[in-house]
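K.L.:
here are the coordinates; sequence isn't available:
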């Protein structure tokens, strides 16, 4: 157990261990692992979303060409709903990533103060630099893709409905 590393058998603090520093290392490691896990999960979910929309879109186009308007309408609706659900998952994963970023930002500020080097404040630098802000972020790109796919689903639903009426 972690406590066994810091205390003797008698429950006293171990004389060779600086627990404040060691707990800081553990906390930093936990924050980085949290960040890595949820950032990786966010990418994996987005990749799966792209795969799902590729299959649904191929089915939509095939059913539309086969004049199966009910099927194409259902697929367009599935595309629209799937896009909304994946968007919600992405927002949740983004929030979980931001939790660890907030801790790491504070930790990096403290580390920069201890080292006397402000360059270690990586998250703050990436948030503040105009050069980085002018680039599209992962979130901005995701939102644009979700909006485009959602619009495609809505238009596909309308086209299928109109074609089934003709």
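P.N.:
Looks like it arrived, so ask away. Owing to the predicted nature of the structure, the values given are computational and were not obtained by experimental measurement.
K.L.:
okay, CA-based contacts and neighbour counts for the rest of this
P.N.:
Fine.
K.L.:
I figured residue 157 hits residue 79, correct?
P.N.:
No. With contact defined as C-alpha atoms under 8 Å, residue 157 does not count as touching residue 79 (9.4 Å).
K.L.:
show me what counts as buried in stretch 156-166.
P.N.:
For stretch 156-166, the neighbour count (16 or more other C-alpha atoms under 10 Å) marks 156, 157, 159, 160, 161 as buried.
K.L.:
all helices for this structure, in order.
P.N.:
2-6, 19-65, 69-115, 122-128, 130-133, 138-165 (DSSP state H).
K.L.:
residues near residue 20, how many?
P.N.:
Counted with other C-alpha atoms under 10 Å, residues neighbouring residue 20 total 9.
K.L.:
one step back: out of the helices of the chain, deepest packed?
P.N.:
Comparing the helices of the chain by mean neighbour count (mean count of other C-alpha atoms under 10 Å), helix 69-115 ranks first with a mean of 18.
K.L.:
what angle do that one and helix 19-65 make?
P.N.:
In terms of direction (axes from the mean of the first three to the mean of the last three C-alpha atoms, to 10 degrees), helix 69-115 departs from helix 19-65 by 160 degrees.
K.L.:
try it against this one:
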């Protein structure tokens, strides 16, 4: 392998590694924020009365945070895909066919079964988490309004 090719492959690998670590760090930060806000919502709902408005605000905030982190994860996912494509191209140039990780995995992904019991990607798991927490936050933010109108 030439020196330029090796440097380019090393650059693509560092790019992949940086953004893959960043993706996990961002999701961990999201979990910490959403846990703290959910605890605040729980305390506000327990107090009831005048704290119901705080639960609504925290619910709206959590829904907004979920949306922002969903968009951030989408961006990082695109950056990771770029590096995966570059690494797959470098692997095509490699003389060792059986050592290909990125190039072979693309073919394997096309053959993998889809569905709820199949292997899920990080992206699918993260998007589901963002959607569930964001949806729950919207419902919680509406809860104080629903409780203020008694059903007859």
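P.N.:
Yes, it's here. Only a predicted model underlies this, so the values are computations on that prediction, with no experimental measurement involved.
K.L.:
TM-score of the superposition?
P.N.:
Counting by TM-score structural alignment, normalised by the length of structure 2, the TM-score of this superposition works out to 0.87. Behind it: 143 aligned residues with a C-alpha RMSD of 1.7 Å.
K.L.:
next, give me the two most distant ones among the buried residues of stretch 156-166 of structure 1.
P.N.:
Spanning the widest gap among the buried residues of stretch 156-166 of structure 1 are 156 and 161, at 8.5 Å by C-alpha to C-alpha.
K.L.:
anything in contact with each of the two?
P.N.:
Residues touching both residue 156 of structure 1 and residue 161 (C-alpha atoms under 8 Å, 6 or more residues apart in numbering) are residue 73.
K.L.:
quick one, what contacts residue 21 of structure 2?
P.N.:
Listed by C-alpha under 8 Å, 6+ apart, the contact set of residue 21 of structure 2 is empty.
K.L.:
which position in structure 1 pairs with it?
P.N.:
Using TM-score structural alignment as the criterion, the counterpart of residue 21 of structure 2 in structure 1 is residue 40.
K.L.:
same check on residue 10 of structure 2?
P.N.:
Aligned by TM-score structural alignment, residue 10 of structure 2 pairs with residue 29 of structure 1.
K.L.:
what's the separation between its match and residue 121 of structure 1?
P.N.:
The spacing between residue 29 of structure 1 and residue 121 of structure 1, counted by C-alpha to C-alpha, to the nearest Å, is 16 Å.
K.L.:
same check, this time on residue 39 of structure 1
P.N.:
Residue 39 of structure 1 is 19 Å from residue 121 of structure 1, by C-alpha to C-alpha.
K.L.:
which residue is the nearest non-sequential neighbour of the residue nearest to the spatial centre of structure 1?
P.N.:
Centroid-nearest residue in structure 1: residue 42, 3.5 Å away (criterion: C-alpha atoms, centre = their mean). Distances taken as C-alpha to C-alpha, 6 or more residues apart in numbering place residue 93 nearest to residue 42 of structure 1, at 5.6 Å, with adjacent residues excluded.
K.L.:
same deal with residue 63 of structure 2?
P.N.:
Using C-alpha to C-alpha, 6+ apart, the nearest residue to residue 63 of structure 2 is residue 134, at 4.3 Å.
K.L.:
residue 154 of structure 1 now?
P.N.:
residue 80 (6.5 Å).
K.L.:
aligned to that neighbour, what sits in structure 2?
P.N.:
Counting by TM-score structural alignment, the partner of residue 80 of structure 1 is residue 63.
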